[in-house]
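Peer 1: fold the following and give me the result.
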Amino acid sequence: MLKQRKEAAQQVADRLFAAEQAIDEALARAAELNAAMPAARSRANLAAQVGQDALEAAAESFAALVRARHQIVEAHRRLDAAKTQIGLRTVAIGGGMEKPPMGRAAHLSIVDGAAA
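Peer 2: You can find the predicted model right below:
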């Protein structure tokens, strides 16, 4: 039974990590689009009003992806708790990356370190 639980948990973990990667990739592409649009408008010497509605829509899609990333991180946290509930607390499942502590302080310390 433990073997079946490990296999099931690994299958879910593999899909979770794939979803996390896909969201991060989509965020990166959306960020590139959001950066390119005003730069292109400026290079083309167009009025600020040109494409404003498109820029707003692109920015909203970026914000939606940020919210999706938050939700997939929350799902990850809850799946980690579920792993313990099914008796797999000591089993390492995943990509081998160290997880930083959750919370605002951890986030800000990462940003602070990157700015240095």
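Peer 1: going by C-alpha atoms from here, please, whenever you check contacts or count neighbours.
Peer 2: Fine.
Peer 1: need the three-state assignment for the residue lying farthest from the centre of the chain.
Peer 2: Of all residues in the chain, residue 45 has its C-alpha farthest from the mean position, at 34.8 Å, by C-alpha atoms, centre = their mean. What DSSP: H, G, I helix; E, B strand; the rest coil gives for residue 45 is coil.
Peer 1: another for comparison:
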Amino acid sequence: MQSIRLKVMKDVVRDLHEAEIAFDDAISAVATLSAALPQARIRAKVAATVGQGVIDSVLQACSLIGQARAKLVDTHNQLSDVKDQLKIVAAGGGYEKPLESTFLTAVRTEDIAA
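Peer 2: Now for the predicted structure:
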């Protein structure tokens, strides 16, 4: 039973990781669009009053994607709790988290130096 649960957990973690990447890609794409819109207005020599609704909409879209991403992070944490409740022992999700480990190492180093 444990091996079945471990395989299912790994499948879910893979899907979660792919969803996290998709949200990060979406944030990047909307940020690129957000940056391009005012530059397009300037290059086209259009008054700032034209298209304000467009900028408002794209910024709201970015905010909503950020909120959805935060819910995905909540999901990540809740799945970790489920793993613990089911007593599934795993060495990790199958992918590296280099920034997280680098950040934690930097924080520990700063704590030691202080």
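Peer 1: how much space between the aligned partner of the residue farthest from the centre of structure 1 in structure 2 and residue 59 of structure 2?
Peer 2: Correspondence of residue 45 of structure 1 to structure 2, assessed by TM-score structural alignment: residue 45. Counting by C-alpha to C-alpha, to the nearest Å, the gap from residue 45 of structure 2 to residue 59 of structure 2 is 22 Å.
Peer 1: same thing with residue 73 of structure 2?
Peer 2: Separation of residue 73 of structure 2 from residue 59 of structure 2 (C-alpha to C-alpha): 21 Å.
Peer 1: just residue 30 of structure 2 next, same as before
Peer 2: For residue 30 of structure 2 relative to residue 59 of structure 2 (C-alpha to C-alpha), the value is 8 Å.
Peer 1: could you do residue 110 of structure 2 as well?
Peer 2: Residue 110 of structure 2 is 36 Å from residue 59 of structure 2, by C-alpha to C-alpha.
Peer 1: looking at the two, which is more packed in?
Peer 2: residue 59 (16 against 10; other C-alpha atoms under 10 Å).
Peer 1: which non-adjacent residue is nearest the more buried one?
Peer 2: Spatial nearest neighbour of residue 59 of structure 2, excluding adjacent residues (C-alpha to C-alpha, 6 or more residues apart in numbering): residue 34 at 6.8 Å.
Peer 1: any idea how far the match of residue 45 of structure 1 lies from residue 5 of structure 2?
Peer 2: 60 Å.
Peer 1: helices of structure 1, residue ranges please.
Peer 2: 2-43, 52-85, 104-115 (DSSP state H).
Peer 1: check contacts around the residue nearest to residue 59 of structure 2.
Peer 2: 55, 58, 59 (C-alpha atoms under 8 Å, 6 or more residues apart in numbering).
Peer 1: including distance to residue 106 of structure 2, could those go into TSV?
Peer 2: As requested, the contacts of residue 34 of structure 2 are exported to TSV (distance: C-alpha to C-alpha, whole Å):
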residue	distance to residue 106 of structure 2
55	38
58	35
59	33
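Peer 1: between these, which sits nearest residue 97 of structure 2?
Peer 2: Checking these against residue 97 of structure 2 with C-alpha to C-alpha, the nearest one is residue 59 at 28.7 Å.
Peer 1: the closest residue to residue 30 of structure 1 other than its chain neighbours: neighbouring residues, count only.
Peer 2: Among residues not flanking residue 30 of structure 1 along the chain, residue 62 sits closest, at 5.8 Å (C-alpha to C-alpha, 6+ apart). Residue 62 of structure 1 has 20 neighbours, counted by other C-alpha under 10 Å.
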